[in-house]
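S.K.: Structure for this input, please:
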Amino acid sequence: MAPSRALLRCTARCTMSSVLRPSPRLLSTACRISSPPSALHPGPLRYSTPIRIQVVAPARRRCYSQDANPPEPPDYLNEAELSIFNKIKAELEPVKLEVQDISGGCGSMYALEIESSKFKGLPVIKQHKLVNKVLAEEIKGWHGVQLRTKAV
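M.R.: Predicted coordinates:
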């Protein structure tokens, strides 16, 4: 059973006012119940011992290995994609970089996903302006660009 459904089921059975009520914030976390099994029986609500619900936050993932190795261009990139990849890699020193021609092969529209430490402290607009500055000459000949940037 999914954690959110388990939490809903736990709190739905506990109708006493001293027990936690479900909230949107708690529904995205896991639920551990420390109570006697008899208290969880779906029979009549008779609680001789209180039910304690411990909310457990999901673990965060840390990727230390990404910082050590700069991204390498995949072998499936065409010449134009490779040129864009290398230019961004040289200027912005990204941790993650993906370049994709989404125009069907004619090179008029690209999707770029960039994660870099140079974006730290900058709002998204300024991150995009920085990428536009790096690719100013290339962007003049494009129809459009999809940018996804993230500070590391």
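S.K.: CA only for contacts and neighbour counts going forward, please
M.R.: Noted.
S.K.: Tell me how many other residues surround the nearest residue to Phe119 once chain neighbours are set aside.
M.R.: Closest residue in space to Phe119, ignoring its immediate chain neighbours: Ala151 at 4.7 Å, by Cα to Cα, 6 or more residues apart in numbering. Ala151 is flanked by 17 other residues according to other Cα atoms under 10 Å.
S.K.: swap in Leu8?
M.R.: Quick note: Leu8 (other Cα under 10 Å) scores 17 neighbours.
S.K.: looking at this, Glu88 is in a strand?
M.R.: No Glu there; residue 88 is Ile. No - counting by DSSP: H, G, I helix; E, B strand; the rest coil, Ile88 is not found in a strand; it is helix.
S.K.: and Val99, how many residues sit next to it?
M.R.: The burial count for Val99: 21, using other Cα under 10 Å.
S.K.: Likewise for Cys10?
M.R.: Neighbour number of Cys10 under other Cα under 10 Å is 20.
S.K.: Just the helices from this structure, written as ranges.
M.R.: 3-13, 24-27, 65-68, 79-92, 124-134, 136-139 (DSSP state H).
S.K.: if we compare the ones you listed, which one ends up closest to Val55?
M.R.: Of all the helices of the chain, helix 24-27 sits nearest to Val55, with 7.3 Å by Cα to Cα.
S.K.: Would you do the same for the sequence below? I want to compare the two.
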Amino acid sequence: MGSGVGLKYSRPSRISDLSRFSQRQRVVNERKLRREREREKEKEEEEEMGVTKEQVKSSLTSKLNPAHLEVIDTSGGCGASFAIEIVSEQFEGKRLLERHRLVNSSLEEEMKEIHALSIKKALTPEQWKQQQESQVSKPAA
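M.R.: You can find the predicted model right below:
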């Protein structure tokens, strides 16, 4: 009966059994800690992805069909801040605030991750044309 059969999971009775038990426990704890760190790292990487310049362009293009669109990532690549210049026929007859609301609603999903959106220009094609002509006619200083 004293051959140790059935004592595999019992309390360690000798010092050598105690050290093996603590080694095993240490290995298990290290594995758990490693898995937790990997999960945290994956979560951080997902959060860092943010919104891309291409996603912003794609959403605005599909919803507002712009004649001109310039999107600049002003956040340094993390997708938290953008500057936009947009020209669309959908802005005809709308005030500036309504145009900005159209842009913001077009980026509804992206705005959940964007911290700053600067709409530099929201013009109709006619306004854009006039602006381009006036810039060409101005003499260089």
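S.K.: follow-up on the earlier one: could you find the counterpart of the residue nearest to Phe119 of structure 1 in structure 2?
M.R.: With TM-score structural alignment as the criterion, the equivalent of Ala151 of structure 1 in structure 2 is Thr124.
S.K.: Quick one: residues contacting the counterpart of His128 of structure 1 in structure 2.
M.R.: In structure 2, His128 of structure 1 lines up with His100, judged by TM-score structural alignment. Shown in contact with His100 of structure 2 (Cα atoms under 8 Å, 6 or more residues apart in numbering): 119, 122.
S.K.: And for Gln135 of structure 2?
M.R.: Per Cα under 8 Å, 6+ apart, neighbours of Gln135 of structure 2: none.
S.K.: Over to Glu138 of structure 1?
M.R.: By Cα under 8 Å, 6+ apart, the contact set of Glu138 of structure 1 is empty.
S.K.: What is the aligned counterpart of it in structure 2?
M.R.: Alignment note (TM-score structural alignment): Glu138 of structure 1 maps to Glu110 of structure 2.
S.K.: So its match versus Pro125 of structure 2, what's the distance?
M.R.: 25 Å (Cα to Cα, to the nearest Å).
S.K.: how about the strands in structure 2?
M.R.: Taking DSSP state E, the strands of structure 2 run over residues 68-73, 81-87, 116-123.
S.K.: Tell me which of those sits most buried.
M.R.: Ranked by mean neighbour count under mean count of other Cα atoms under 10 Å, those are led by strand 81-87, which reaches a mean of 20.
S.K.: Now it on structure 1. Mean distance?
M.R.: Compared with structure 1 after the fit, strand 81-87 of structure 2 shows a mean deviation of 0.5 Å (mean Cα distance after the TM-score superposition for structure 1).
S.K.: quick one: that strand aligns where in structure 1?
M.R.: The aligned range for strand 81-87 of structure 2 is 109-115, by TM-score structural alignment.
S.K.: quick one on the thing from earlier: would CSV of the helices of structure 1 with distance to Leu147 of structure 1 be doable?
M.R.: Output for the helices of structure 1, formatted as CSV (distance: least, Cα to Cα, whole Å):
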stretch, distance to Leu147 of structure 1
helix 3-13, 33
helix 24-27, 30
helix 65-68, 21
helix 79-92, 12
helix 124-134, 7
helix 136-139, 12
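S.K.: Among those helices, which comes closest to Ser34 of structure 1?
M.R.: helix 3-13 (11.2 Å).
S.K.: Report the buried residues of that closest one.
M.R.: By neighbour count on 16 or more other Cα atoms under 10 Å, the buried set for helix 3-13 of structure 1 is 3-4, 6-8, 10-11.
S.K.: Out of those residues, flag the one nearest to His143 of structure 1.
M.R.: Ser4 (43.9 Å).
S.K.: distance of the closest one from Thr11 of structure 1?
M.R.: 11 Å.
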